[in-house]
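What shape does this take:
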Amino acid sequence: METFYDRLVVHDDFETMSLIKTYAPLPDDWFVGVADVVGSTGEIERGRYKVVNTVGAAVISAQINAAGALRFPYIFGGDGAAFALPGDHRDTAEKALAAVIRWAREEFDLEMRGAVIPVATIRDNGLDVAVARYRASKGVDYAMFAGGGMAWADREMKEGSFRLEAAPAGVRPDLTGLSCRWTPVRAQKGNILSLLVLPEKDADAEELARLYRNIVAVEESLERAGHPVPESGPGYRWPPEGLDLEVAATRGKTSFAVHKMKLLAATFIALIFFKTGWKAGAFDPKEYVEVTAANADFRKFDDGLKMTIDCDAKTQAQLTALLKKASEAGLIRYGLSEQPEAIMTCIVPSVTRNDHVHFVDGAGGGYTRAASLMKEANPGPA
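Prediction:
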């Protein structure tokens, strides 16, 4: 079934994502879903950043599996995610999100909050939800959001409005395809810099777009626009560092130990193919890792600008100067988080297709840490 989202133009130039005219308003009968991990900053400080990222990506994985062939916009936020779907899919989406909330609690002792809000309700509160599509590679495009509505939905959720309760005990989401097998990617140029920029209320749209374009211009002056994942792909070792997380995500009703043994065997076979370069039917390991790098979601617009880039000290200083000046002028709030490595959390429907998606975040807290630093520097309502 073709939807509004299928009919959108897919853009190849990331800079055009800074322009509001690039975005199309969601239909009034659609709804948005938002979710995040409560107390994620503390969890990250306890070294659970990969767990937090996995739970955030699980929100999207569950919706993809629940939606079947239906394409829809979604966005990863580090400790959570957001998505939008047609109104007749609401019951299915709520069940999938409620199952993720229950799973996070039972599997990881993490408290999640979630909310599902009609687009019409957001518009009744003076904001909008508009979406655009950006092509990251030949195989994948990602949604970008503007209009302030997603940020409003996130704030409402955090204040307890539109709260979605967890599914009954024992209910598990379908997280088929969710994986965390790649090793962390070390910075090659300096630091892995996670950057979060949000507009102040009533910020001038033209000035804001100009600032975004300037930031993107600085970022694109870096080699490969600061892409943190090498063109040859990320590293892979055995057993994978995130294997236990994948076991927890995909074991269903199978015992943890039994499913882990199955994945240990499968990942060992994968290691052989990656090390030797042998092909197996339609699976080409060299092509797969190259596509993985190309498909990585390392920059996005989500009612603001988010990037996780490999950045040298000089370029970082340029970006910081731009952001500080705009903040002092009352245009934006921002947070920067530095770390030596980036991590990826992946959704892989099939290793023989090129539409697998890979969410990038900083390994030292990334977007969550950047948001925390922004809040410390700008106390009060976000």
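
Please count neighbours and contacts with C-alpha atoms only from this point.
OK.

mind listing the strands for the stretch 251-382 of the chain?
296-297, 299-301, 305-311, 332-339, 341-347, 357-362 (DSSP state E, counting those that start in this stretch).

name the helices or strands packed onto the longest one?
Contact analysis of strand 332-339 by 3 or more CA pairs under 8 Å, 6 or more residues apart in numbering; DSSP states H and E lists strand 191-199, helix 313-328, strand 357-362, helix 366-377 as its packing neighbours.

Can you name every helix or strand that the third one contacts?
Spelled out, that is strand 357-362. Using 3+ CA pairs under 8 Å, 6+ apart, strand 357-362 sits against strand 191-199, helix 285-295, strand 296-297, strand 305-311, strand 332-339, strand 341-347.

what's the most buried one of the strands of the stretch 251-382 of the chain?
strand 357-362 (a mean of 28; mean count of other CA atoms under 10 Å).

Also this sequence, please, to line up against the first:
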Amino acid sequence: MPPDAAEPSPPAAGFFAELPLLANERDTFEPDGWRPAPGDWALAVTDIVDSTGAIARGLHKTVNFVAAMGIAGLRNLCAPVRIPFLFGGDGAVVLVPPACIERARIELARARGQAARDFGLTLRAGLVPVDTLRRFDCDVLVGRFEPTPGNSFGVFLGGGVGVLEAAVRGHGNSELGRLAAIPESLDDGEPVNLEGLSCRWDTLHSTRGTMLTMIVRGRAGLREVYADILQLAGPDDQARPVSLNTLRARWPPKGFMLEARARRRKGSLLAWTARVLAETLLARIVLARGKPIGGFDPERYRREIVTNTDFCRHDETLCFVIDCPVTAVEPIMKYMAEKALSDGIRYGIHLSDTALMTCLVTSPADSLHVHFVDGGGGGYTSASRSLKGVQP
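Reported below is the predicted structural model:
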């Protein structure tokens, strides 16, 4: 029996779908919205080796795309069960239900192989049941951040994400690293099902001055830091990195070859390139006309993109990208330096004129689509690198 037929079809509901809704970023700081993950679910993490070097070689869009591959592959595998996932620029975090764990190992092995074969990147991946993680003095608490109905992201507390990431990267607990390891032999060369994953929108350009990417780490005070940064940067709605003014579609899109390579399913790359170009041209025409066609309303879709963007929070870490006035940068830098001294908070900041967006579209006509944003020129990777040099 082939591996993909070894497990039963997953149920239509699950732990994540039953969590309380956190409708905006501020709600993720409320304790009532979090629940312990079931012990028989499994936590998966991915991470691109030397993403800094890849970005320096001009592969930032590729890094973001490969980081999102783990999310897309596992989400498609587990459908229709809703699962929590988190995008980190050069890696991802996903929680999968018990019925999908063994197939998830195979998909992650395939994603690792596909990242190397098609994109020249080395992807680390690991997966371990939550019960196993709890044996290593950490926990996995999950919140359901859902900015619009049906479009959910996961936010995580408890330390489990950080402990597993460290083990998978080889500088954490070696026993946990061994338990989470995904054998190379599971990669049978089959492509990952990346249906819905694309990067067809043009680079997002700041309309207020600069795209500010920030990573903050601290045991306490993250709610206050986030609120104060947004106050310094201006109104929440204007600070969003995605707005109707920044959404631009060009043809052909810069990332069309990424999508063609990812979707070719062992077919001819030339044929899949032609198919992706045809699809993106049709989409460009529909968006340019701005008039509903069938069940798809392009203007509604644009408005939804603005709100359906991710928000990254796990353990003691908070990550976000905002469109920030240049005049607010110095006050933000001063504020964070003071918080580092007074509260022991560590932080990293990256500034860029632009941001990048990678999309995971399930059904645009049904308003089911989510979007991952990273600051241009390295974004989260660069902010993380500067974080390591900041001392409380």
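
Put one on top of the other, what's the TM-score?
TM-score for the superposed chains, counting by TM-score structural alignment, normalised by the length of the first structure: 0.92, backed by 372 aligned residues with a CA RMSD of 2.0 Å.

of the strands of the stretch 251-382 of the first structure, which approaches residue 284 of the first structure most closely?
strand 357-362 (17.1 Å; CA to CA).

now the helices for the stretch 51-200 of the second structure?
Ranges of helices in the stretch 51-200 of the second structure, per DSSP state H, counting those that start in this stretch, are 51-56, 60-78, 101-119, 130-134, 160-169, 174-180.

how about the ones you listed, which one is nearest residue 14 of the second structure?
helix 60-78 (10.7 Å).

against the first structure, where does the closest one fall?
Per the alignment by TM-score structural alignment, helix 60-78 of the second structure matches residues 49-67 in the first structure.

gap between the residue nearest to the spatial centre of the first structure and residue 143 of the first structure?
In the first structure, the centroid-proximal residue (CA atoms, centre = their mean) is residue 76; its distance is 1.9 Å. Distance from residue 76 of the first structure to residue 143 of the first structure, counting by CA to CA, to the nearest Å: 10 Å.

Over to residue 95 of the first structure?
In terms of CA to CA, residue 95 of the first structure sits 23 Å off from residue 143 of the first structure.

Show where stretch 318-337 of the second structure falls in the first structure, residue numbers please.
Under TM-score structural alignment, the match for stretch 318-337 of the second structure is residues 305-324.

Compute the first-to-last residue distance for stretch 227-234 of the first structure.
Note: stretch 227-234 of the first structure ends 12 Å apart using CA to CA.

chain center to it, what's the gap?
17 Å (CA atoms, centre = their mean, to the nearest Å).

and the residue mapped onto residue 213 of the second structure from the first structure, what is it in contact with?
Aligned counterpart of residue 213 of the second structure in the first structure: residue 194 (TM-score structural alignment). Taking CA atoms under 8 Å, 6 or more residues apart in numbering, we find residue 194 of the first structure in contact with 306-309, 336-338, 361-362, 366-367, 370.

re earlier: kindly reformat the strands of the stretch 251-382 of the first structure as JSON lines and extend each row with distance to residue 251 of the first structure.
Listed next are the strands of the stretch 251-382 of the first structure as JSON lines, based on distance: least, CA to CA, whole Å:
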{"stretch": "strand 296-297", "distance to residue 251 of the first structure": "26"}
{"stretch": "strand 299-301", "distance to residue 251 of the first structure": "31"}
{"stretch": "strand 305-311", "distance to residue 251 of the first structure": "31"}
{"stretch": "strand 332-339", "distance to residue 251 of the first structure": "32"}
{"stretch": "strand 341-347", "distance to residue 251 of the first structure": "15"}
{"stretch": "strand 357-362", "distance to residue 251 of the first structure": "21"}
